[in-house]
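# Mind folding the following:
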Amino acid sequence: MNVAIVKYNAGNIYSVVNAIKRLGIIPILTDSADELQNADKVIFPGQGNALEAMTYLKAHGLDKVIKNLRQPVLGICVGQQLLCRHSEEGDVDCIGIFDADVKRFQPTQHEDKVPAMGWEEIYMADEKDDAANVLLKDLGKHPYVYFVHSYYVPVCENTIATADYILPYSACMHKGNFYTCQFHPEKSGDVGEQILKNFLNM
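The predicted structure is shown next:
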């Protein structure tokens, strides 16, 4: 299987590379349009600043490449956010797969820390289509996953799983061939490994 990971100026990419290697697949890390278009699966990970990321992606034409991919694509953390319409982080227009705007967490009490960091339970949406169920199957009744983020995607029509920190928000999303996780499956133990397996087995 040919798995491509989008190479751009974002942190945390090599932990995703290593997670895929642990599953027995050697991925390619690339910013080549041809390699991304010809891959069987594409992973769009990242940590970092949305404005800086979009500036890089647009300068290299990768925003249009990603938007026009037809194979399964998995956006992780900032990758989820960049697939939305707009982000408050840098007030930047993003790729626009999901008709949603990325917001910054606003603490409502002293205990609320930003960035949100740590293990949180995710809750499956009551109504998911069969394609969305493929990503989230075999996770157990109360899956916990690892988050690190200051910005979130509000719950919307494409939300297939939620988490709750300060308010409910999108933990996973799905539209067409695009799937996302706000959390880091590569840092989420057995649950995260199962999600990556589910994606690779699509």
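# use CA for all of it now, contacts and neighbours both
OK.
# Nearest residue to the middle of the protein?
In the chain, the centroid-proximal residue (Cα atoms, centre = their mean) is Ile76; its distance is 2.3 Å.
# List the residues that contact that one.
Contacts for Ile76 were tallied using Cα atoms under 8 Å, 6 or more residues apart in numbering; they are 43-46, 180-185.
# Sort out for me which of those are in strands.
Using DSSP state E, the subset of the contacts of Ile76 located in strands is 43-44, 180-181.
# and which of those residues is nearest to Ser170?
Ranked by distance to Ser170 (Cα to Cα), the ones in strands among the contacts of Ile76 are led by Cys181 at 8.4 Å.
# my guess is that closest one contacts Cys77, does it?
Yes: using Cα atoms under 8 Å, Cys181 is in contact with Cys77, at 6.1 Å.
# now Asp63, nearest residue through space, not along the chain?
Spatially, and ignoring its direct neighbours in sequence, Asp63 is nearest to Leu57 (5.3 Å; Cα to Cα, 6 or more residues apart in numbering).
# Let's compare: structure for the following, please.
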Amino acid sequence: MKVAIVKYNAGNVQSVSFALERLGITPLVTDVHEELLAADKIIFPGVGEAGSAMTYLRQANLEKLMPQFKQPVLGICLGLQLMCRHSEESDTACLGVFPVEVKRFNQGLKVPHMGWNTIHSLKGSLFEGLSEKDFLYYVHSYYAELSDYTIAQTDYGLSYSAALHKDNFYAVQAHPEKSAQAGAKILENFIKRIQ
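Reported below is the predicted structural model:
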């Protein structure tokens, strides 16, 4: 199976690669359109800032290509946010895969939301084998609002989308590559169960 990781100015590409290698997958890290289109699965990771990330995607002509992917795609952290319509971070127009707004946590909360938190209201095969008591690791100051595309929730001052799903596009706000056994299970489910 060919798994591609979208190459752009995201900070966690290496740790995602290592997590996949632990599952027996050697991913290809690339921004070459033909290589991305030829992959069986695509992972869109992200640590960084929405505005500069979208600038890179535009410069690599990925902004128009990515919403047209037909194979399963998994966004991670900033990857989830960039797959939404708009982010309050730098007032950024994003890829628009999910018609969802990304908001900054309100001023009363410590940001970034950093550390381990539980997920709940799980739907679908991405979370097969996980329970509502499982913890995932988060580092983020922005969140995707709850919507019809929400397939898992996390609470931090309010309930927000811990994961989104629309057609062949999936995304998680937490870092599965840093979330021990529960995170490894999410990656394994994406590789083995999502068609």
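# re the thing from before, which element is the residue nearest to Asp63 of the first structure on?
Using DSSP states H and E, Leu57 of the first structure falls within helix 50-59.
# Average offset of the following helix or strand past that helix relative to the second structure?
Next helix or strand after helix 50-59 of the first structure toward the C-terminus (DSSP H and E): helix 62-67. On superposition with the second structure, the mean distance recorded for helix 62-67 of the first structure (mean Cα distance after the TM-score superposition for the first structure) is 1.1 Å.
# what's helix 62-67 of the first structure packed up against?
Where contact means 3 or more Cα pairs under 8 Å, 6 or more residues apart in numbering; DSSP states H and E, helix 62-67 of the first structure is packed against helix 33-38, helix 50-59.
# Need the counterpart of Gly11 of the first structure in the second structure.
Using TM-score structural alignment, the partner of Gly11 of the first structure in the second structure is Gly11.
# so what's the spatially closest residue to that match that is not a sequence neighbour up against?
Spatially, and ignoring its direct neighbours in sequence, Gly11 of the second structure is nearest to Val47 (4.8 Å; Cα to Cα, 6+ apart). Residues in contact with Val47 of the second structure (Cα under 8 Å, 6+ apart) are 10-12, 77-78.
# Mind doing that once more with 10 Å?
Contacts here follow Cα atoms under 10 Å, 6 or more residues apart in numbering; on that basis Val47 of the second structure touches 9-13, 53, 76-79, 139-140, 175.
# What is the burial count for the match of Gly11 of the first structure?
Neighbours of Gly11 of the second structure under the rule other Cα atoms under 10 Å: 13.
# can you tell me how far it sits from Gly48 of the second structure?
Distance, Gly11 of the second structure to Gly48 of the second structure, by Cα to Cα, to the nearest Å: 7 Å.
# between these two, what contacts are shared?
Shared contacts of Gly11 of the second structure and Gly48, counting by Cα under 10 Å, 6+ apart, come down to Leu78.
# For the first structure, give the strand that spans the most residues.
Every strand in the first structure considered (DSSP E), the longest is strand 167-175.
# where along the first structure do the strands fall?
Ranges of strands within the first structure are 3-6, 28-30, 41-44, 73-76, 84-87, 92-93, 98-104, 116-121, 123-124, 144-149, 151-152, 159-165, 167-175, 178-181, based on DSSP E.
# In the second structure, what stretch matches the longest one?
Aligned by TM-score structural alignment, strand 167-175 of the first structure falls on residues 158-166 of the second structure.
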